[in-house]
Every structure is written in structure tokens, then in C-alpha cells.
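Participant: Just need the structure, nothing else, for what follows:
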Amino acid sequence: AQPVDSAPTPAQVAEVGRLLAGAQRPLVIAGGSRWTENAVASLHVFAETFALPVAVTFRRQMLFDHTHPNYAGDIGLGINPKLVALVKDADVILLLGGRFSEVPSQSYGLLGIPETGKTLIHVHPGAEELGRVYNPDLAINATPGGFLDAVAGLEAPASPAWAGRAEAAHAAYTAWSEPPATIPGDVQMGAVMSWLRDTLPDDAILTNGAGNYATWIHRFWRFRRFATQAAPVCGSMGYGLPAAVAAKLLHPERDVVCFAGDGCFQMTGLEFGTAVQEGANLIVLVIDNGMYGTIRMHQEREYPGRVSGTALTNPDFAALARAYGGHGETVERTEEFAPAFERARASGRPAILHVRLDPEALTPNRSLSDIRAAGRQR
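Facilitator: Prediction:
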């Protein structure tokens, strides 16, 4: 049976129009589930009609085209400080489909609880979620598509008070999402991400699990289309490879690229055998820095120099791919990545590219040594 769509009442639609018309600094935050390709397209039209900046929540980046002039960025881990300011400055927030839970809310720090300190329009397909954490000024039990279909007839103000805010927010996102020129080591992940952005088609599906390596996707990949992202919102290590197998079997004609840290990959790495067995010709990028990077980052920040249980002794991941009958190559320098990726695509087999990243390159902006030094100054 198909899930039932729910929609706002005419009175609720009119109230949405009234609240937006009276806004000075409105913001749309899209997230959650029950989205469809048509709903995403409708959100684009709604944002354009009302000149609204649109942000998305943690790992829901496929809900809005990142090159669209109304896109403001993702509200998740490692958030753009200018996007934090945009949320805090907003006087009307349309929270569409999401719950605004711990990660997007920045540990429940962006909005007041239960009174948000703003005018909150909360649209959610689960009635039990409305009012559970935040007291909305207008609560609407509706799916994203049902809501957007209902408000499609609203007329936008001729001269909105917030004119230009969407463009400014998008400019801030664009600057934030430019990869860094240099990081420690011989593999420059900024250059890798730029090459992938220029090479992969808009319908390529990217998957990942949990770890600092995922920052390279979330901050620097520009999602363009719906159904191009599969990633956990609950910190599940190892999620990326099984998700990529499923995605490739469902969409064999599309490029499917799994990002995995070395520790993340080893949680479910044997599923590469499933990919070979089922002919799911995905490409896995194992970003290997020899450690559980996120946990190490927290150790160095809170207890600098006191490292416990985060070092890893890894296999030769490229050899593992070949042992399964797949394609495997090792990338130790930036210039080796592009030709290795193209050979993996042309191989007609599932592939692993073992990308050796310098342990110092713990985040795009701060090295391991920087984090340790900052921890000692606390």
C-alpha cells in the first residue's frame, strides 16, 4: 500500500501566506523524509516565487540544487558560520519536513525550546512530531509534497522586505564550498573534489558512512538532483558501502561512488564481495589516514596527546578489491587520482581506490597538530 499524503487546510494555507507577507527575514529549512522528485521541484518553484533562502538539514542535501541562487547551505556538522547567523537572524522559519533534531539544531542551540523566539511554521508528515520539542506558531500535519501543492497558489509580495537575502546567502554558501588549495600531504582532497565535481554527471549517487572524511562530500560536493545522496543521520559507521550496493543495483545505469574512511570501511567492507557477486559496479574511495579520525580529533581537542584506541593497522584495500575479483588501485599522489578513477569506471567491475591521506589532514581547515595545540591552550 502507498503511504497516505496529508495536506494543509485552506485556512492553514492562508495563514502561511499571512505570516510570510509579514516577515522581514524569512528562511526555509527543508529536511526529513517523504520527499519526492516532484516535491523537490515544487520547493524550487516556491522558493523562486517568494525569493526565499532555502537551507537543508544534515544529510538531506539532495533536497535542493546547490547551484540554485536560493540555496543557502546545509545545517549540519561543520556548519558555515554565516549560515548559523542566517538562522539566528531569521524572524520567520518554515521548517518543512524535518524535526530539527540534535545535529541540525547544533545540539539544540539554534532555536529556543520550547519557545523558539521566532515565528515557526512547522510542516511534518507525523502529527506526533508537531509541538514535541518546539512550540510552532503554525503546526501543519502534511507531507512536503502535499504542503507545496497546497501553497502553490499563494501570491508573493510584490516587493518583499527580504529581497536580496537569498542571493547573499547563496554567495556565502558558494564561497564556503570552494575546496581548500592545500592540506598536509601528497594527496590534495580539495583537488580531488574539484575534479569529481567537474567530471561526474548530475545524477551520480554519492554514499557515505560516518567520519571526518565525509566533510569532503558534505561541504565541497554540490548536489544537483533528488535521489543522489544516501547517508546516515545517526552516525552509523559502515553505512556507505551497503547503501552503494543497493543504489547501484537499483540504478545500474548511474555512477555510484561510495566514500568511506579506513575505519568506516572495515565495519562492512566484506559487502564488497556482494557487489562483485551481484555485478554492482560501484566505485569505493577508501580515504585512509590510519585512524578513527573523528574520535582522534575529539581526543586531541579534549585531551591533547592522550591517544587511546584510535590508531588502525589497515590492509592493502586495493589488493582486497582484486582478491574479490574487483578492480583495485592505490592513490598516493593527487595526480594519480583522476586516471585511476577513469580506469575504475572503465573496468566494468566493482572497484576500490585506496586513497592514502596524510594523518595530519584531519579536517579541511585544521591539521591534527593544530587541533592538539589548540587543545593544550584550553
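Participant: can we go C-alpha only for contacts and neighbour counts from here?
Facilitator: Will do.
Participant: Could you look up the SS state of H298?
Facilitator: State at H298, reduced to three classes by DSSP: H, G, I helix; E, B strand; the rest coil: helix.
Participant: my bad, G328
Facilitator: strand.
Participant: For the residue nearest to it when sequence neighbours are not counted, grab the count of nearby residues.
Facilitator: Spatial nearest neighbour of G328, chain neighbours left out: A318 (4.0 Å); criterion: CA to CA, 6 or more residues apart in numbering. If you count neighbours by other CA atoms under 10 Å, A318 ends up with 20.
Participant: Residues contacting the helix or strand that contains A318, please?
Facilitator: In the assignment (DSSP states H and E), A318 maps to helix 317-323. Taking contacts as CA atoms under 8 Å, 6 or more residues apart in numbering, the residues outside helix 317-323 that touch it are 272, 286, 327-330, 351-354.
Participant: got a winner among those for most neighbours?
Facilitator: Among the contacts of helix 317-323, the one with the most neighbours (other CA under 10 Å) is A351, at 30 neighbours.
Participant: Show me which residues of the helix holding A318 are buried.
Facilitator: Along helix 317-323, these residues count as buried under the neighbour rule (16 or more other CA atoms under 10 Å): 317-321.
Participant: cool, stretch 288-307 as well?
Facilitator: Neighbour-count burial for stretch 288-307, counted by 16+ other CA under 10 Å, picks out 288-293, 295-297, 299-302, 304.
Participant: Return the distance of that stretch from the chain's centre.
Facilitator: In terms of CA atoms, centre = their mean, to the nearest Å, the centre of stretch 288-307 is set 23 Å apart from its chain centre.
Participant: Next, the structure of the following sequence, for comparison with the previous one:
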Amino acid sequence: WKELAKLSDGPIQFECDSAPDSDGYCHPASVLQALSDARMDCNGTDKVSREAVIAVDVGDVTLWASLCLRLTAGSRTLYSEHLGTMGYALNAAIAGILARDGPAGAVVLSGDAGFQMTLVELATFQQMKRDGDKLLCVVFDNQVMGRVAFGFENAAGCDVGGPDYVALAKAYGGDGVLLDDSRKAPQVVRDALIKEGLYIVHVKVDPQVKADMASFKDNSLKVMNSG
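Facilitator: The predicted structure is shown next:
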């Protein structure tokens, strides 16, 4: 990364295909842009949100996060990398909270399929949390395992059903909000970051939006030829 950065006149940037949203859907890039902005704007009085661990799950969300999420100095990001373990993010986030002196916070970035693989651990957080701990779960619900569906021709078994994640949060004693409009993302994310305890942002994503629609921006050719 440092070598790539030296080849660019400024920070390496990417372009994502932010096609106009279909009615009733929110683009993942809008959410991650809002999250990046909100975390950078956190002042000294909101240390828990500013220092929250970011836990990224496996799937389309991994690509969206790598392309669209901007991190502040000192930010810690947890992800499964080469193991590709779906369901990893929720467990990592809870561990990232409880391993630190309280209160502490974490943000889970997960697709709907990965989140459902370990959502029972929400009970673990509710049982183990301390006063002031924050667990913000952003669930990108496109009802498909995109890395498989988009990556292999005629792949079967990729459709994903799922619950009302706001109702799920409430069932576990937390709260949440449905986000189905990109224009609402900045305010919804800012409000979510200040919530204590368990909070889920249920993001409705167009199933046709592919996470691999991205290209380098600015000094692109020079960076890409760096190997």
C-alpha cells in the first residue's frame, strides 16, 4: 500500500458505479460514504464512536468496504481476509468490544447471508455488554449471495431469505431502523452512531447492483501498472 501511494500524486481513489437507485433501495456506497463522514466528524466527546472497531464480513460487502470506506488515523479494522469466513464480522465486533476497557464500540458491516450465519451471537452481546458499549450492525440486504451469483455462471442456491432486521434487533432488546433511500443515509448513519447498546441499520440493496463495478481514478494507469 505504501508503495502504491508513492506512485500517486495524492491519495489513491476509486470510482464506483453509483447508478441511480431503484425505488425502495439504498446504494451501499452511500451508506459507507455516510459512515466515513460521520466517523471523521466525531468530536472528542464521542470517543466510543470515534474509536469503534470496524468488522467487515465476507462477500460483496468486503468489496464495497474496500472501495468506499475511508478510515481515520488509528482506526482498527477486522476482517477474515484469505479464510473467507462468512459470519465472521459479528463475532469479531463483539470480541473487539469486550476485549477493551469499557465503554467500547464496534461497527459490523455485513451482508444478509453472512449476518444470519451468526446472528445468535446478538444474545451474547446483550448478556455481556457493559454500560455505554455500542454495537452498530449495518446489514446490507440484497437477498442474494452476490459473490457466488455474480461470479459463477448458472450458480444455484444463491437466493437468501431473511427477517425484518429492525424487528430482530428489538426482539433481542435493541433497536434499529430501515434504510431504503440513499438520500437518507447521512442522517440515518449519524443517528445510529450515537445509539448505545445494540442497534441495527437494515439497508435494502438492489439485488442487481454488483460490487465489482469499480475502477481506479486519477493516476490510475500508473498505479495499476505498478504490479
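Participant: Fetch the TM-score of the aligned pair.
Facilitator: Once the chains are laid over each other, their TM-score by TM-score structural alignment, normalised by the length of structure 2 reads 0.77; 198 aligned residues with a CA RMSD of 2.3 Å.
Participant: circling back: in the contacts of helix 317-323 of structure 1, find the pair that's most separated.
Facilitator: Pairwise distances across the contacts of helix 317-323 of structure 1 (CA to CA) peak at 16.6 Å, for the pair F272 and T330.
Participant: Over to the residue mapped onto A73 of structure 2 from structure 1. Which of the three states is it?
Facilitator: By TM-score structural alignment, A73 of structure 2 lines up with R225 in structure 1. Three-state call for R225 of structure 1 (three-state DSSP): coil.
Participant: I'd say R225 of structure 1 and D202 touch.
Facilitator: Yes. Taking CA atoms under 8 Å as the contact criterion, R225 of structure 1 and D202 are neighbours in contact, 6.6 Å apart.
Participant: which of those two has more neighbours?
Facilitator: The neighbour comparison of R225 of structure 1 against D202 (other CA under 10 Å) goes to R225, with 20 against 17.
Participant: mind checking how far M86 of structure 2 is from Q116 of structure 2?
Facilitator: Distance of M86 of structure 2 to Q116 of structure 2, given as CA to CA, to the nearest Å: 9 Å.
Participant: wait, I meant K184 of structure 2
Facilitator: 25 Å.
Participant: These two: who's more crowded?
Facilitator: Between K184 of structure 2 and Q116, counted using other CA under 10 Å, Q116 has the larger neighbour count: 19 against 14.
Participant: And that one, what's its match in structure 1?
Facilitator: So, by TM-score structural alignment, Q116 of structure 2 is matched to Q266.
Participant: What of G162 of structure 2?
Facilitator: Taking TM-score structural alignment, G162 of structure 2 has N314 as its aligned residue in structure 1.
Participant: now its match, what's its secondary structure?
Facilitator: Assigned by three-state DSSP, the conformation of N314 of structure 1 is coil.
Participant: How about the contacts made by it?
Facilitator: 262, 290.
Participant: Recalculate using a threshold of 7 Å.
Facilitator: Residues in contact with N314 of structure 1, defined by CA atoms under 7 Å, 6 or more residues apart in numbering, are G290.
Participant: what's near enough to touch the residue mapped onto D175 of structure 2 from structure 1?
Facilitator: Using TM-score structural alignment, the partner of D175 of structure 2 in structure 1 is H327. Residues near H327 of structure 1 by CA under 7 Å, 6+ apart: 321, 344, 347, 349-352.
Participant: N212 of structure 1: which of these is nearest?
Facilitator: Nearest to N212 of structure 1 among the contacts of H327 of structure 1, with distances taken as CA to CA, is I352, at 19.2 Å.
Participant: Can you tell me the element that closest one falls in?
Facilitator: I352 of structure 1 belongs to strand 351-356, assigned by DSSP H and E.
Participant: what comes into contact with that strand?
Facilitator: Residues outside strand 351-356 of structure 1 that contact it (CA under 7 Å, 6+ apart) are 282-289, 317-318, 321, 326-332, 344.
Participant: Distance-wise, check G293 of structure 1 relative to T215 of structure 1.
Facilitator: In this view, G293 of structure 1 and T215 of structure 1 are 12 Å apart by CA to CA.
Participant: brain fart, D288 of structure 1
Facilitator: D288 of structure 1 is 14 Å from T215 of structure 1, by CA to CA.
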